[in-house]
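Student: Make a model of this:
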Amino acid sequence: MMEIAESDSALGYGKPPWMFKGSALYQLHLVKAETARAFIPKEFKLVEAFGYTLGGFFLANYEDSPAGIFDELVVIAGTVWNPPTSCAWAARVLVSSDKACAHGRKDVGLPSQVASFTKSVKAVSGTKRSRFGGFMNKIGMDNMQNAIDIQAKEMNNHTAMDICSISLTGSGQ
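Tutor: Okay, the predicted model is just below:
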């Protein structure tokens, strides 16, 4: 672990803790321990039960941070034991800003890569009835939802490579 608190950030962020403000989605998944071990250094003990560990992804949009406005997708390989607690191990970190990438690599030790994020939001009509007895229908909100599509493409030598596509549908209420 780096002794960051002793000195200022290499990028002028100052001493931690750094403040990041925005919105995020954290999706947890069971990951086969055998798969997760390929991304975790041998010196760390994988937290596992019945051949699985807890992994997933973290998708964030930062509206204010030391690196400015940026998007981030973190793929969590699994959970490792880091006494006195455990922590998620980032197998892949994609960010939409060169400054955020440099901060992740130099100040935090993350495997950050620059990526292009594309987002589209659209209202979608549905047929699902609300449990509120038609009240939401009367005000025109019973069958409306927002669909959000997000694509992340890793940038490598001015070439974009598709990494993931995420579709989210949430209630418009």
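Student: C-alpha from now on. contacts and neighbour counts both.
Tutor: Fine.
Student: Run through the helices of this structure in chain order.
Tutor: Counting by DSSP state H, the chain has these helices, from start to end: 33-37, 98-103, 135-138.
Student: Against which helices or strands is the last one packed?
Tutor: The one in question is helix 135-138. Here helix 135-138 is seen to pack against no other helix or strand when contacts are counted using 3 or more Cα pairs under 8 Å, 6 or more residues apart in numbering; DSSP states H and E.
Student: closest one to Pro16 among the helices of the chain?
Tutor: helix 98-103 (11.9 Å; Cα to Cα).
Student: gap between stretch 106-121 and the chain center?
Tutor: When distances are taken as Cα atoms, centre = their mean, to the nearest Å, stretch 106-121 is centred 9 Å away from the chain's centroid.
Student: Before we compare anything, build this one as well:
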Amino acid sequence: MTTSLPTETFDYPIAPWSLQGTALISFHVVDIAAMQHFLPAMLEILPIFPGKTLGGIYLSSYGEGSVLSYNELIVFCGLVRYGDRISTWVTHIYVDHPQSVAGGRNIWGLPKQLASFRWGQGDHPQVTVFQAGGQLCHFSYRWRLPGIPTPIPAFAGAFSWLQSQVMWFSVQGSVKTHWLMEAAIEVPDTSPFASLNFTHPIMAFGLEDLTLCVQQPTPL
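Tutor: Just a heads-up that it's a prediction; the model follows:
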């Protein structure tokens, strides 16, 4: 478990960050034995089955109307609790904008790294994420069910780790949601999060007209 992150010299927007775009999210059953070494010791792992917790992958593209335009891959390894708060724990984040890396690390204590993204549309929508020429993951789906025609409110909270301190921040917004059918996740053995064994998602969603406001974190 990394207890500190190198500081970045790039300028970056101050919090809160407003983001608008689209996203894909998948949920997976994760072995607790495979994810617990990613956690600070004070976090309690919450199982959904004996020896299993809930993790996932979030892929997004933020554009017009956002504080920064960038793509993002978030890997969360499982459900955890600290005090009276419950959320997921983020093990890896990749973006394609250096200001997003700097802001994520210095404001929120999130372990952002640079990567490249390739989105494909058409009959088989997909996205592939690369770093240093190697593939990190590939997300694809066959089709989606019709979603709610108007955006619905969205709220989430998340933990992070900054200066040896557990932090908490909230995310508010709205989104249109579609259930994705025949979603597939490919994570090569060389990927840094391959040990989480994200293969067959138990469910996956497409998020459209996504509007988020990511708040300044506070220590717990």
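Student: hang on, the earlier thing: tell me which of the helices of structure 1 is the most buried.
Tutor: A comparison of the helices of structure 1 by mean neighbour count, using mean count of other Cα atoms under 10 Å, puts helix 98-103 on top with a mean of 20.
Student: quick one on the thing from earlier: mind checking the helices of structure 1 for the one nearest to Ala24 of structure 1?
Tutor: Closest approach to Ala24 of structure 1 among these is made by helix 98-103 (16.2 Å; Cα to Cα).
Student: thinking again about what came up before, distance to Lys122 of structure 1 for the helices of structure 1 - can I get that in TSV?
Tutor: Compiled in TSV, these are given as follows (distance: least, Cα to Cα, whole Å):
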stretch	distance to Lys122 of structure 1
helix 33-37	35
helix 98-103	28
helix 135-138	19
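Student: Tell me which of those helices sits nearest to Glu63 of structure 1.
Tutor: Distance to Glu63 of structure 1, taken as Cα to Cα, is lowest for helix 98-103 among those, at 12.7 Å.
Student: Average offset of that closest one relative to structure 2?
Tutor: Mean deviation of helix 98-103 of structure 1 relative to structure 2 after superposition (mean Cα distance after the TM-score superposition for structure 1): 1.1 Å.
Student: what does that helix contact?
Tutor: Counting by Cα atoms under 8 Å, 6 or more residues apart in numbering, the neighbours of helix 98-103 of structure 1 from elsewhere in the structure are 11, 67-68, 70, 94-95, 112-114.
Student: and with 10 Å instead?
Tutor: 9-13, 65-72, 93-95, 97, 104, 106-115 (Cα atoms under 10 Å, 6 or more residues apart in numbering).
Student: can you tell me which residues contact the most centrally placed residue in structure 2?
Tutor: Here the mean C-alpha position of structure 2 is nearest to the C-alpha of Ile74 (Cα atoms, centre = their mean), at a distance of 2.4 Å. Neighbouring residues of Ile74 of structure 2 by Cα under 10 Å, 6+ apart: 25, 56-60, 90-95, 111-112.
Student: residue at max distance from the center of structure 2?
Tutor: In structure 2, Asp123 marks the outermost C-alpha relative to the chain mean, sitting 25.3 Å out by Cα atoms, centre = their mean.
Student: How about the contacts made by it?
Tutor: The neighbourhood of Asp123 of structure 2, defined by Cα under 10 Å, 6+ apart, consists of 141-143.
Student: The same query, at a cut-off of 8 Å, please.
Tutor: Asp123 of structure 2 makes contact with Arg142 under the criterion Cα under 8 Å, 6+ apart.
Student: With Pro47 of structure 2 instead?
Tutor: Here Pro47 of structure 2 is in contact with 32, 53-54, 79 (Cα under 8 Å, 6+ apart).
Student: just to revisit the earlier point, mark which of the contacts of helix 98-103 of structure 1 are buried, thanks.
Tutor: Judged by neighbour count, with 16 or more other Cα atoms under 10 Å as the criterion, the buried members of the contacts of helix 98-103 of structure 1 are 9, 66-67, 69-72, 93-95, 97, 104, 106-107, 110-115.
Student: where's the closest residue in space to Tyr58 of structure 2 that isn't next to it in sequence relative to Arg85 of structure 2, distance?
Tutor: Ranked by Cα to Cα, 6 or more residues apart in numbering and with sequence neighbours excluded, the top spatial neighbour of Tyr58 of structure 2 is Ile25, at 4.4 Å. Ile25 of structure 2 sits 22 Å away from Arg85 of structure 2, going by Cα to Cα, to the nearest Å.
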